[in-house]
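Chemist: dropping the sequence and predicted coords here.
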Amino acid sequence: MKNTFKRTAISLCLAASLPTLAFADNRHESEETLYTLSNAAVQNEVLAFQRADDGRMEAIGSYATGGVGTGRGLGNQGALALSENKRFLLAVNAGSNDVSVFRIERDGLKLVDRTAEQGLTPVSVTVSHNRAYVVNSGDDSIFGFEFNPATGKLKPLPKSYRKLSAQGSGPAQISFDRDADALVVTEKATNKITSFSLTEQGLPESRHVVDSSGTTPFGFSFGRRGQFFVAEAQGGAVNGATVSSYQLEEDGSAHLIDGAIAVGQTAACWLVTTPNGRIAFTADTPASAISSFAIDRTGHLSLLNSKAAEEIRPTDLAMATDGSVLYTLSGGDHSIGLYSINKSGALKKLESLDSLPAGVTGLVVR
């Protein structure tokens, strides 16, 4: 398929515009804090939520990025990213072509930087060590920054601008591998996975392009041993969604391990893995389903449960740092769901926080 893709699949994975959200005044010490991004075209904001000691979720604040979003779905995964030391939160401003950085403080977030980039319409950001990169849907490119893990400051990285495989590629996500010596990008429109090896200076070197095993590759997550796992919306075909696994080689190229493995649902768009790399979950928007897969040591996949949980049109996922809780972002009823994960990958609903604005994008947990 040349530079087009089935818009049906993408629209199934997008969210709408935003109303106002009220926040709780009282705060509790909690196990974890969640962040999502409003992507509002007037004023982009990070929205923060805490899980209190009694297990309940509550909204605790909204923090302006200084930039603007687009006011519509971005067709992405990874609009927010945490630094490795968990002290800073990075957010894309898709409407103003820049990236904001917040320092995470005891009483909330403090904006410490906002830096423009060379590309157009950043939709996903990744950070590792002293480098950060965005992928841009407006001009099919990636762009990098030097990142100071002590201050949170960003500095554009000269000669880091690179093009993806083709014009109109429809990028969904960018991510460093675990060793931070390569970048991977999924391209929804071209049905390609593009990867870049990086020099010691953090600059993209060789570009590698491989055909996606399933069409409309969307969100992905790295597991162990250089393996990564990709959700494939398959053009929105009814019950056509798949998941595939890939091996990232030392030269930055990728090859297929396993796929495309049927999910048994429609339009799997978002994917996360447990920290031990043994289980993957997908969010299947039109099916209102969370699906689960087992991952063996070699990276091969087997379906555990086509509908491990039911959420109304889920639009993102996040994993607790210890792998015990799965968080879901649902565009259908504007909620965040919490599920405990047992050793077999089964999910049990713990809590739900309603009254989120429509159109939020990105979900990370600290």
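Modeler: Perfect, I can see it now. Residues are numbered from 1 along each chain as shown.
Chemist: drop to CA atoms for contacts and neighbour counts, all remaining ones
Modeler: Will do.
Chemist: I figured G168 hits A189, correct?
Modeler: Yes: counting by C-alpha atoms under 8 Å, A189 is a contact partner of G168 at 6.8 Å.
Chemist: out of these two, which sits in the busier spot?
Modeler: A189 (26 against 19; other C-alpha atoms under 10 Å).
Chemist: before we go on, here's another structure to hold up against the first:
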Amino acid sequence: MSKSSSRRVVRTALAAAALVPFAAVFAGGTASAAPASDWTRPGSVFVGTNHNNSSDPSEPGNQIAYYHRGSDGKLTLVGKFATGGQGSGPGQRFAGDGLGSGNSVRLTADHRFLLVTNAGSNTLSVLRILPDRLQVVDVVPTGDGSSSQRFPNSVTQHGNVVYVLNASGQGSITGFRLGLDGRLTPIAGSTRQLQAAQDRFAPDALKDPTQVAFSPDGHHLVVSIKDGPTNAVIPGADPTGPGRVLTFSVDSAGRASKDFVRTDFDNRGPFGFSFDKAGNVDLAEFVGGGVEDGHPTGAAGSYRLGRDGHLTPISTAVADHQIDTCWVVNNGEYAFGSNYTSGTISSWKVGKDGSLTLLHEVAGTTDKSANTQGSTPLDLGVSPDGHYLYNVLPGSGKLAAWKIGATGELTKIGEFGGLPQTVNGDHAPSDFSALGSPAGIDVI
């Protein structure tokens, strides 16, 4: 046997061994849990309620809505489980988007734990995943409470290293070591400021730092900052910068570099992003499509991440002619973007070279909501097998599901309740009001 073959065998054996405790937990579930066979394949969806009860203790704090996922993609709500922290509640700019972020809820790579940001209490929670419930393992502060170390709204993990994004003030990222027991230990000297220049608290979802994510190889941390469109696009927007993506290198100790590589986006509003199977960045540019009929429209772009942290454009601002394209995910062959104001899903073909080609301006639609602002599609999640797409709908208090066809076509499965419906009218009565504003999703 060759050395490379031996290494593959060892890696496979280690991966299988790492999954044994997790599989054993699920196989020994109670009568209310899914059958043991369901846990041999992807079968769950997790969504943050982003609820806040600081001004009304009769309301819940932040929670996770936990769904079992059937082989047909349909969802059954298991329950809602407290994170041990506070969400932001609905936002004053956009009631349906209190966080203005992507990846506020993330599964660990071994699927044993769920990482959840609590923007209203400046903490990060770790929840253990059990067949019929979620169990809080740890809740840690994401900074020292200073203006630039508050309002965590995105989290990422690679190996035993976790980084969280704080979106207020100048913004910051900070790292933790994740133990086998799910507990977090701060990595000394890992906090890095972002020069985000946010001028209010809670941060304005039109402008704030949006997402942090490890590159697939774990060598870089990528951070998007919207900054906001120019006044010519949205009068009075007063952007805090040109729209930026910052790239940090990560050393063997898990510390982000003190310096970052900065890529500017000409105020196209870089928002949520995902990596394709080649490691390219697929990025939502929520005002990247230009102004049409008096409305700024969205787009998606793709960028090659170099070893030095530089982003090289592959496809720039591929317009979808929808309003507020804020989140983009992909299944390796196709990319999908959710359009907050239009209430739709757009799709692109992902080329072998990482290029994006618009497939459908409207690939999927959401049901009409009783809220005047509509369903307000937010974060997206794709099942690990690439066959199903899920979309958080704060304006409806639901979770939409589609089956992804072999040619990228979307077939609606349905919309499933269990989430709080955000306030009617797209402006919250106050910051951190005692209401829900669902945000964040991950899928297994």
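Modeler: The structure has been received and is ready for your questions. What you are looking at is a predicted structure, and each value in this text was computed from that prediction instead of being measured.
Chemist: got a TM-score for the pair?
Modeler: Between these two chains, after superposing, the TM-score reads 0.88 (TM-score structural alignment, normalised by the length of the first structure); 339 aligned residues with a C-alpha RMSD of 1.8 Å.
Chemist: show me the contacts for the aligned residue in the first structure for L221 of the second structure.
Modeler: When the first structure is aligned by TM-score structural alignment, L221 of the second structure is paired with L183. Neighbouring residues of L183 of the first structure by C-alpha atoms under 8 Å, 6 or more residues apart in numbering: I174, S175, F176, D177, S195, F196, S197, L198, G252.
Chemist: any chance of CSV for these, columns neighbour count, secondary structure and distance to A116 of the first structure?
Modeler: Compiled in CSV, these are given as follows (neighbours: other C-alpha atoms under 10 Å; DSSP: H, G, I helix; E, B strand; the rest coil; distance: C-alpha to C-alpha, whole Å):
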residue, neighbour count, secondary structure, distance to A116 of the first structure
I174, 30, strand, 18
S175, 27, strand, 19
F176, 23, strand, 21
D177, 22, coil, 24
S195, 28, strand, 23
F196, 24, strand, 22
S197, 22, strand, 24
L198, 20, strand, 22
G252, 22, coil, 27
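Chemist: which one of those residues is nearest to S128 of the first structure?
Modeler: The closest of those to S128 of the first structure turns out to be F176 (C-alpha to C-alpha; 7.0 Å).
Chemist: quick check: that closest one touching V127?
Modeler: Yes: between F176 of the first structure and V127 there is a contact at 7.2 Å, judged by C-alpha under 8 Å.
Chemist: surely T8 of the first structure is within a helix?
Modeler: Yes: according to DSSP: H, G, I helix; E, B strand; the rest coil, T8 of the first structure belongs to a helix.
Chemist: find the nearest non-adjacent residue to it, please.
Modeler: G236 (6.1 Å; C-alpha to C-alpha, 6 or more residues apart in numbering).
Chemist: am I right that that neighbour is in contact with A267?
Modeler: Yes: look at G236 of the first structure against A267 with C-alpha under 8 Å: they come within range, at 5.0 Å.
Chemist: can you work out which residues contact both of those two?
Modeler: Residues touching both G236 of the first structure and A267 by C-alpha under 8 Å, 6+ apart: A9, L12.
Chemist: which of these two has more neighbours?
Modeler: Set G236 of the first structure next to A267 and count neighbours by other C-alpha under 10 Å: A267 wins out with 33 against 26.
Chemist: check contacts around the more buried one.
Modeler: 9, 12-13, 232-241, 284-287.
Chemist: contact partners for T316 of the second structure?
Modeler: By C-alpha under 8 Å, 6+ apart, the contact set of T316 of the second structure is A300, G301, S302.
Chemist: what residue of the first structure matches up with G102 of the second structure?
Modeler: In the first structure, G102 of the second structure lines up with Q77, judged by TM-score structural alignment.
Chemist: circling back to that earlier point, which residue packs closest to the match of L221 of the second structure, ignoring adjacent ones?
Modeler: Nearest one to L183 of the first structure, counting by C-alpha to C-alpha, 6+ apart, is F176 at 4.6 Å.
Chemist: likewise for T365 of the second structure?
Modeler: T344 (4.6 Å).
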